[in-house]
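In: I would like the atomic coordinates for the input below:
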Amino acid sequence: MQEKIYTKVCTFAEKNRIFDRCSLVVAGVSGGGDSMAMLDLLRRMQKQYGYELQVVHVNHGIRGMEAERDQMLVEKTCKDQGIPCQTYCYDVPGLSALWKNGLEETGRKVRKEAFCKTIAKTERAGQGRSVIALAHNKNDLAETILHHLCRGTGLRGLSPMKPEKDGIIRPVLCLERKEIDEYLKERQIPCVLDSSNLEDEYTRNRIRHHVLPVLEAEINERAVNHMTETSELIGQADEYLSHQGIQLAEAARTEEKNFLFLDDFFEKEEILQKYAIREAVELLTGNVRDLSMIHVKKVMDLYRSCTGAKISLPLGLLAERTYEGIRITAAKVQETPENKEYLLPVPGVLNCPYGCFETKIFHWSDQKICEKKYTKWLDYDKIKYDISVRTRKTGDYLIVNSSGQRKKITRCMIDEKIPREYRESLPLAAAGNEVLWMVGGRINERYKITSETKNVLEIKYQGGKCNE
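Out: As a prediction, this is how the structure comes out:
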């Protein structure tokens, strides 16, 4: 069985050309079964492909003695087999708090840093390319597909792992977890079990422990294989549409930091419009990680608005309806004689003299409405224009009841018993003269969450004179 698996991995590597012109493979090895099996396979294939093999192990500083056990196993295995090994230790919980990221996101960042450091130390000019090897398998891919599908995703989210892309290879992506277990057993390869993988606290673990087993037992025993085959087809479709999107985006480029999508663009197939807008954002910023399909749809909806209408996009971009079509460019901070306005990125973080504002968007599914004083939820689909952060100015108003009655913001401040000395400096989240939220006080009735709400905008405020 082990030779059959080895041949399968070699065939997979040849088909996807993952070792082409490869002089250095840096393998991420945690000590778990998947990565230890991958390390053994890479060592066996080393002679055939002629690459240098090195190992990176990252101790995240989370699981105490268990993490030290993992580190010792990886280091001993590499020493016994003569494989260079670099161990990096990070205080991920501390860095997570410092960077204001989740543990998972912080873990990804430090692992990327560890790989980059190792490649920088080892890579030599003119000797081929260096790649990072990750031990994702078919089950990992199926779990990720289900996770993305349940949260909402485009085609790209249904083809999230490639055998080789952007310097990352996945040599065991052709194997199911049960094949890896069999390989470990037959080859008598030592490995460890991460106890956090047994807990149902994480969504991925619940999918692994409960959803996939039911699919395989009660729907189709080859469910994992079928999902990975479908993911490959979806990936091919996504690549084709991305290519079409790039061509349309390039045709709309008017200068380096400016795209103008003309009227005839909005007569094209809707899916091509979506891909072109995403590609324009990527060309402007270098990534589309914070751009959701909600933002893309808002750009498309903006075309049906009146000239001059604007919306802010993540990554500091602005979309504006012009006479010719839709212009996407870098947002500019606006100034008025009374005060300064700061465009609020959605989603994203704004640090300005009025404090720190953090926003995110999520799908509404009848959750308990947030009642915190400095965190508010608004119906995102009802917000048609840019949100800015500023202090009060003449003409500001708030909708105070369900019938749409307006009240001047100064009157609202009096009703909220805000001290006179703080009224001029109180931060407001506003769209034009319509105030959405008096920070620390009430929100606009028009944008309150209802049973018809689909997408929620969360605004969280930290710092400033109004902070508790």
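
In: contacts and neighbour counts: CA atoms only from here.
Out: Noted.

In: Glu358 sits in which helix or strand?
Out: Per DSSP states H and E, Glu358 falls inside strand 355-363.

In: and the strands in the stretch 101-250 of the chain, which stretches?
Out: Here the stretch 101-250 of the chain has its strands, by DSSP state E, counting those that start in this stretch, at 129-133, 164-165, 168-169.

In: residues touching the second one, excluding its own?
Out: Judged by C-alpha atoms under 8 Å, 6 or more residues apart in numbering, the contacts made with strand 164-165 from elsewhere in the structure are 16-18, 170.

In: those: which two are farthest apart?
Out: Pairwise distances among the contacts of strand 164-165 were taken by C-alpha to C-alpha; the largest, 11.4 Å, belongs to Arg17 and Arg170.

In: can you name the farthest residue from the center of this structure?
Out: Most distant residue from the mean C-alpha position of the chain: Arg420, 42.7 Å away (C-alpha atoms, centre = their mean).

In: not counting its neighbours along the chain, what's nearest Trp377?
Out: Distance criterion C-alpha to C-alpha, 6 or more residues apart in numbering; nearest residue to Trp377, sequence neighbours excluded, is Glu458 at 4.6 Å.

In: contacting residues for the one you found?
Out: 359-361, 375-378.

In: how about it, secondary structure?
Out: strand (DSSP: H, G, I helix; E, B strand; the rest coil).

In: could you also give me the structure for this next sequence, so I can compare it with the first?
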Amino acid sequence: MIEAFIQHIRNKSLLDPEKKYLLACSGGLDSVCLGELLFISKIPFEVAHVNFGLREKESDGDENFVKSLAKTWNTEFHLHHADTLKIAEENHISTQMAARDIRYEWFEEIRESRKLDGIILAHHEDDQLETIFLNLTRGTGIEGLYGMADRRGQLIRPLLPFSRKQIQEFAAENKLVWREDSSNKKTDYKRNKLRHDVLPVLYDSSEDARANLLTSLNRLKDTGKAFSGLFDLWKSQNIKDSEGLQTLNFKGFIHTEGATSLLYFWLRSYGFNSIQAQEIYQSCLQGMAGKIFESAGYLLNLDRNQLVLAPKTLSFEPIEISENDLGFKIPEGTYEILKLSGQTELDKNSQNAMLDLEQLTFPLKIRNWEEGDRIIPLGMKNSKKISDFLIDLKVPLVKKLGVKVLESGDKIAWILGFRIADWAKQTAATRKTLYLKKR
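Out: Below is the predicted model of the structure:
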């Protein structure tokens, strides 16, 4: 196994004899064998062990054992005592999750403080298969088939191509001793149940079941990576991004095979799940215009023939602007307030407003628009409901929710970002202009 191990770490450029690493060592079979392989291969490493305090004397025995191993390997030993149960309770997570968080955070602290070149973990082929099946039971989709990577960031797993059987044979050949964790025999944890009860039955179903399973999973992983590349191309061609909104025209996916997956891969980073992706697709097929879907921070609106994605509008308390204010700040940006005299060149940018100062009543107020609000849009003589004005401009519902108005007395002087009121415009008679300019 030693020759295969050295060849693997060379081919994948996983470990370098000129660098030094941190080995996470529990004292069990896998990490002991990995430490021995590193020692024989002359890969410099230090040892880190966490005593989680979950098995009393057994945990203390593991600690002493790993400490003696570090002496055998003539390397630095790092130890961390953790109150795992307390941390799990305080963070409202399982003991297993707490233990995972504790060890990875501490390993990284050691790596940084010692300026080491990576954290070496003893996960092997059987662990990989268990992880993939666990992912499938959690509904993680095709990416759950990827399992663990040989290297991800600072975490290095050089044993992934090797089975538990190969590791056991290496230990026997080299007369290695290790510690047995009694909790590994319990089947009340999902991973242990898979390991002891489920996967052995699957492997025994035929002589080549395990080998065929690994081959199939590798092919599925490659298929997943191909899909990921095709998705990136589809996204670049179909998702439009403008003024904080993302839009997807129905024609970009509605009759495409795998449309639900395309929607999910687009929306998942914004907090939407696969079930919502299915519901969104069905709503599009049924032409349910106006329907809104929500995640923690985003809204997705079925707007006519497209989907529109936008961040949720932050709650906004109305603000007042006095005659002497020099500026104001709203979620959409910061504005300067300038007072200009005489004839002034008109700023046609809809993000800014130039108003006849003498027509305004202070204090002015900026607030979210409300149903029933009306405005006399620039160039018109009659008032119009703001809701109808926004509909005419085909403003998506998710953007409408955040539209703000500038109120002067009991009249709307400006729909921010869209149009000023005709009564508040500059004319030939204007002597002073109030210029609201977005920075």
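
In: any idea what the TM-score is?
Out: With the length set by TM-score structural alignment, normalised by the length of structure 2, the two chains reach a TM-score of 0.65; 316 aligned residues with a C-alpha RMSD of 2.8 Å.

In: and the residue farthest from the centre of structure 1? What does it align with in structure 2?
Out: Arg420 of structure 1 maps onto no residue in structure 2, with residues paired by TM-score structural alignment.

In: quick check: Arg420 of structure 1 vs His226 of structure 1, distance?
Out: Here the distance between Arg420 of structure 1 and His226 of structure 1 works out to 66 Å (C-alpha to C-alpha, to the nearest Å).

In: to which residue of structure 2 is Gly235 of structure 1 aligned?
Out: In structure 2, Gly235 of structure 1 lands on Lys221 (TM-score structural alignment).

In: and if you look at Glu68 of structure 1?
Out: By TM-score structural alignment, Glu68 of structure 1 lines up with Asp60.

In: can you check Cys85 of structure 1 too?
Out: Checking TM-score structural alignment: Cys85 of structure 1 goes with Phe77.

In: for the stretch 1-150 of structure 1, which segments count as helices?
Out: 2-16, 33-49, 65-81, 92-99, 103-122, 138-151 (DSSP state H, counting those that start in this stretch).

In: the fourth one vs helix 103-122, what angle?
Out: An angle of 100 degrees separates the directions of helix 92-99 of structure 1 and helix 103-122 when computed by axes from the mean of the first three to the mean of the last three C-alpha atoms, to 10 degrees.

In: who are the packing partners of helix 92-99 of structure 1?
Out: Packing partners of helix 92-99 of structure 1 (3 or more C-alpha pairs under 8 Å, 6 or more residues apart in numbering; DSSP states H and E): helix 103-122.

In: which part of structure 2 lines up with the helix it packs on?
Out: The counterpart of helix 103-122 of structure 1 in structure 2, counting by TM-score structural alignment, spans residues 95-114.

In: stretch 7-17 of structure 1 too?
Out: Using TM-score structural alignment, the partner range for stretch 7-17 of structure 1 is residues 3-13.

In: of all the contacts of Glu458 of structure 1, which two lie farthest apart?
Out: Ile361 and Thr375 (13.1 Å).

In: count of residues packed around the alignment partner in structure 1 of Ile142 of structure 2?
Out: Structural alignment (TM-score structural alignment) places Ile142 of structure 2 against Leu155 in structure 1. By other C-alpha atoms under 10 Å, 16 other residues sit near Leu155 of structure 1.

In: cool, and Gly82 of structure 1?
Out: Residues near Gly82 of structure 1, counting by other C-alpha under 10 Å: 11.

In: now do Arg179 of structure 2
Out: 16.

In: for Ile311 of structure 1, same thing?
Out: 24.

In: kindly report the same for Glu229 of structure 1.
Out: Neighbours of Glu229 of structure 1 (other C-alpha under 10 Å): 14.

In: likewise the one 10 residues further on?
Out: For Glu239 of structure 1, the count of nearby residues is 13 (other C-alpha under 10 Å).
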